[in-house]
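**Student:** Just to be clear, the model below is a prediction. Sequence and coordinates:
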Amino acid sequence: MREKFNKLLEKKGIIIAPGCYDALSAKIIENAGFECAYMTGFGSSAGLLGKPDVGLLSMEEMISNATRIVNAIDIPLIADADTGYGNPLNIIRTVKEYEKCGVAAIHIEDQVTPKRCGHMEGKEVIPAEEMAQKIKAAVDARENTDFKIIARTDARAVLGLDEAIRRAKLYREAGADIIFVESPYTVDEFKIISHEINAPLLANMAEGAKSPMLSAKELEDLGYKIVIYPVGLLFAAAKAMLSVAKEIRDKGTDRDMLNNMTSFKEFNDFIGLSEYNGMSNKYKTEA
C-alpha cells in the first residue's frame, strides 16, 4: 500500500481521500472507486466513543482502528496521528506502531495536548522548534521511507497565516514529506500557502467548517497534491441513521423506508458473505 501511495504522489493529478471512521466506511470508499482513504480522528472519536474530537482517544485506540481499516481495504490509508501522543520519545513509538499496522502515511500536528479538532475553537499550539524536533524524531523512527510523514500546523487560527507558513517551512526542513496547513480562511490563503511552501501540500475540506469548500480540481489548479474530505460520510450516515431511528420510534416500523436502504442481499454481497460461505464449505467437516 505504501508503494501504491508513493506512485500516486509521483503521478500527475491530485489524490482524493474521503474520510473513513471504521472498516465499513473504508470499504464504501474503496467500492466507490477511490484510490486512497483517510482515517479521520474526528470520526474515529465519534464512532468509537460517541464523543467529540478533543483528545480523548489514546494512541492504542487510534492504531487499533487503523489496523481494522487497513485489513478491510486494498487501497492506501492516510491516518490521523493527532499530536503524536507526547514528546519526541513518544513520537518514535507512535511512528513505529503506525508503520507496523500498515498505513501509508500519518499526519502529526503542532497542537498542545490534549488537542482539539482543527476547526474547533480554543486550540493552542506548542513552540515551533519543539514541533520541529518531533518531526525529526518521526523521520528518524520510520524503517521505510515509503512511509510518509505529514506535518500539520494549526497555527493559522491561533497565531495567523504568516506564522503558519513559517512553521510549515520549518517542519519541511525538519524532514516532513508533506505539509498540511490546517484551516485557511479564504481562497487567497490557499493560494498564498501554495506559493510560499515548496512541498507536496495537503488540503482539508472539512465539511461545513472554517475553510471554503473547494473542489479537487480547484485545489489541484492551486498546486495541492492531496485533498481529504474527512467527515462527509460520517455526517451523511448520522443523518440517515437518525431518520430511520425516528421512523421506527414514530411508526413502530421502518418498512416504508426500505427503498432508501441497501437491501439485505446487496449488503451481504458487499461485505463478502459469499466469500466466507465458500471458505466455510471448503473446510466443512464431512458427516
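**Tutor:** Cool, got the structure. It should be emphasised that the depicted structure is a prediction, and the values quoted were computed from it without experimental measurement. Residues are numbered from 1 along each chain as shown.

**Student:** CA atoms for contacts and neighbours, from now on please.
**Tutor:** Will do.

**Student:** Any idea how far apart the tips of stretch 241-261 sit?
**Tutor:** 10 Å (C-alpha to C-alpha, to the nearest Å).

**Student:** Spell out the residue ranges of the strands in the protein.
**Tutor:** Applying DSSP state E to the chain gives strands spanning 15-20, 37-39, 77-80, 105-109, 148-153, 178-181, 201-204, 226-229.

**Student:** Comparison target, given below:
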Amino acid sequence: MNGAKKLRQLLAQDGVLQAGGVADAGQARLVQKVGYPVAYLSGAYVNHTRGYPDGVLTLPEIAQRVQEITDRIDIPLIADGDEGFGDALKIQRTIRDFERAGAAGLHMEDMIQKKHGDPLPIPRAVDRLKCLLDSRRDDDFVVIARTDAVAPWRPGVHDDLVRCEQDALERMHAYAEAGADLVMPLYASMDWVRRHGRDLPKPVVILGGAARSWMGHAAEELELDMTAAEMGAYNVKVVIYGTSMLSRSFNFMEKEYRKWLAEGRFAADRQDEIDRIDANNLVGLPEKEALLSRYTG
C-alpha cells in the first residue's frame, strides 16, 4: 500500500493525527520509532540543512529529499510544496514529482513569492489550487490548501489582525469549495480555531507550536496551544510540528560546540556510547551487518 492510501485511511479514522516535522531520513526514522503516524517534511527545515533561508532551494532539490525520506520509512509523509515553485507548469511538476518521490500529500501556500508580500487575490489562488488538483495522477494523494493571510510576513498583519483573520476565513472557504482535501490557516490563533473551525467545510491542519509572538504579542503573553485532542473538537484533523525541533536542536548544538571549543576537549561518558549505539540501530546498522554476513561470507 502506498503512502497516499495509508494517509487516506488514517484521515478516515477518528482522532487527530500528529505529524512530526523532519528534514531528513534519519529524523524521519526517529519520528516513526517514537510512534508518530505521519511524518512532515518542512521546506524551511530542508533549506536550513543546506545553509539557506526558506524558499531558496528548487523543486528538484526538495523532491530529492522527499524520495530519500520515503525510501527509509513506512509511515506516510506530508511534504511542503511551497507556493508550487512557479507558474502552472511548475505547479503540475511539483505534485507529480512529489507523487513519484513517494509523498502521501502536500500543502501549497497562496503566495506568489514565498514569505514575501500579500497572498494572491483569491480567484488567482483558487486557479492555482485547481491546477494542482487537476494535475495529480493518484486520486488518493492528499492536497492541503494553505493560506498565509495571518502569517507574520504579510504586510500590515500587526496593524489589522481582524481584517487578516477574516481574509483567512474567506480563503479557507474558497479553497475548500475548489476541492482541497484539507485546509491550513497558517498561524491562525487558537481563538480563531475555536470561533471558525467547526464552520469550515473541510478538515483543518494546524501548525503546532507556531510563534504567536510574531502576531504582535509580547513574549510573556504567548498563547498556549490546545492539545491535539482538544483541537479535534473544532474540526482539526492534523497537527504538524514543523520546524520547532530545528530551533531547539540548533540552540542545543550551539551551546555544546561552544563548550567543547572553550574546554578544548569532548568529555565523553557512558551515555554518549549508548547514544551512538541507539543512533546506529535507528538508521539500520544491524540490518546492514546481517545483509553483509548473509551475502559476502
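**Tutor:** Perfect, I can see it now. A quick note: this is a predicted structure, and the numbers were derived from the prediction, not measured.

**Student:** Now do the contacts for Cys294 of structure 2.
**Tutor:** That one is not Cys; residue 294 of structure 2 is Arg. For Arg294 of structure 2, no residue meets the contact criterion (C-alpha atoms under 8 Å, 6 or more residues apart in numbering).

**Student:** can we see that at 10 Å?
**Tutor:** Arg294 of structure 2 makes contact with Lys288, according to C-alpha atoms under 10 Å, 6 or more residues apart in numbering.

**Student:** separation between it and Pro286 of structure 2?
**Tutor:** According to C-alpha to C-alpha, Arg294 of structure 2 stands 12 Å off from Pro286 of structure 2.

**Student:** sorry, back to before: quick one: closest of the strands of structure 1 to Asn65 of structure 1.
**Tutor:** If you check each of these against Asn65 of structure 1 by C-alpha to C-alpha, strand 37-39 wins as the nearest, at 8.6 Å.

**Student:** Residue range in structure 2 corresponding to the closest one, please.
**Tutor:** Mapped onto structure 2 using TM-score structural alignment, strand 37-39 of structure 1 spans residues 39-41.

**Student:** hang on, the earlier thing: now that we have the strands of structure 1, can you turn them into a markdown table and tack on distance to Asn260 of structure 1 and mean neighbour count?
**Tutor:** Below are the strands of structure 1 laid out as a markdown table (distance: least, C-alpha to C-alpha, whole Å; neighbours: other C-alpha atoms under 10 Å):
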| stretch | distance to Asn260 of structure 1 | mean neighbour count |
| --- | --- | --- |
| strand 15-20 | 21 | 24 |
| strand 37-39 | 25 | 29 |
| strand 77-80 | 29 | 25 |
| strand 105-109 | 36 | 25 |
| strand 148-153 | 39 | 27 |
| strand 178-181 | 37 | 25 |
| strand 201-204 | 30 | 24 |
| strand 226-229 | 24 | 23 |
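
**Student:** In CSV: these, plus distance to Ile165 of structure 1.
**Tutor:** Listed next are the strands of structure 1 as CSV, based on distance: least, C-alpha to C-alpha, whole Å:
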stretch, distance to Ile165 of structure 1
strand 15-20, 22
strand 37-39, 24
strand 77-80, 21
strand 105-109, 14
strand 148-153, 9
strand 178-181, 8
strand 201-204, 12
strand 226-229, 18
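
**Student:** Among the ones you listed, which comes closest to Arg167 of structure 1?
**Tutor:** Nearest of these to Arg167 of structure 1, taken as C-alpha to C-alpha: strand 148-153 at 7.0 Å.

**Student:** Now do the closest one: which range of structure 2 does it align onto?
**Tutor:** Strand 148-153 of structure 1 maps onto residues 142-147 of structure 2, going by TM-score structural alignment.

**Student:** Leu186 of structure 2 contacts Pro119, doesn't it?
**Tutor:** No. Leu186 of structure 2 is not in contact with Pro119 according to C-alpha atoms under 10 Å; the separation is 12.0 Å.

**Student:** residue ranges for the helices of structure 1, please.
**Tutor:** Secondary structure of structure 1 (DSSP state H): helices located at 2-10, 23-31, 41-49, 59-72, 88-101, 128-141, 156-159, 161-173, 187-196, 216-222, 232-251, 264-270, 273-282.

**Student:** helices or strands up against the first one?
**Tutor:** Contacts defined by 3 or more C-alpha pairs under 10 Å, 6 or more residues apart in numbering; DSSP states H and E place helix 2-10 of structure 1 against strand 15-20, strand 77-80, strand 105-109, strand 148-153.

**Student:** what stretch of structure 2 does it fall on?
**Tutor:** Under TM-score structural alignment, the match for helix 2-10 of structure 1 is residues 4-12.

**Student:** Next: the fourth one.
**Tutor:** Residues 59-72 of structure 2 are where helix 59-72 of structure 1 lands when matched by TM-score structural alignment.

**Student:** now do the longest one
**Tutor:** Using TM-score structural alignment, helix 232-251 of structure 1 corresponds to residues 244-263 of structure 2.

**Student:** With adjacent residues omitted, what lies nearest to Pro53 of structure 2?
**Tutor:** Asn47 (5.9 Å; C-alpha to C-alpha, 6 or more residues apart in numbering).

**Student:** Repeat that for Pro185 of structure 2.
**Tutor:** Per C-alpha to C-alpha, 6+ apart, closest to Pro185 of structure 2 is Thr147, 5.3 Å.
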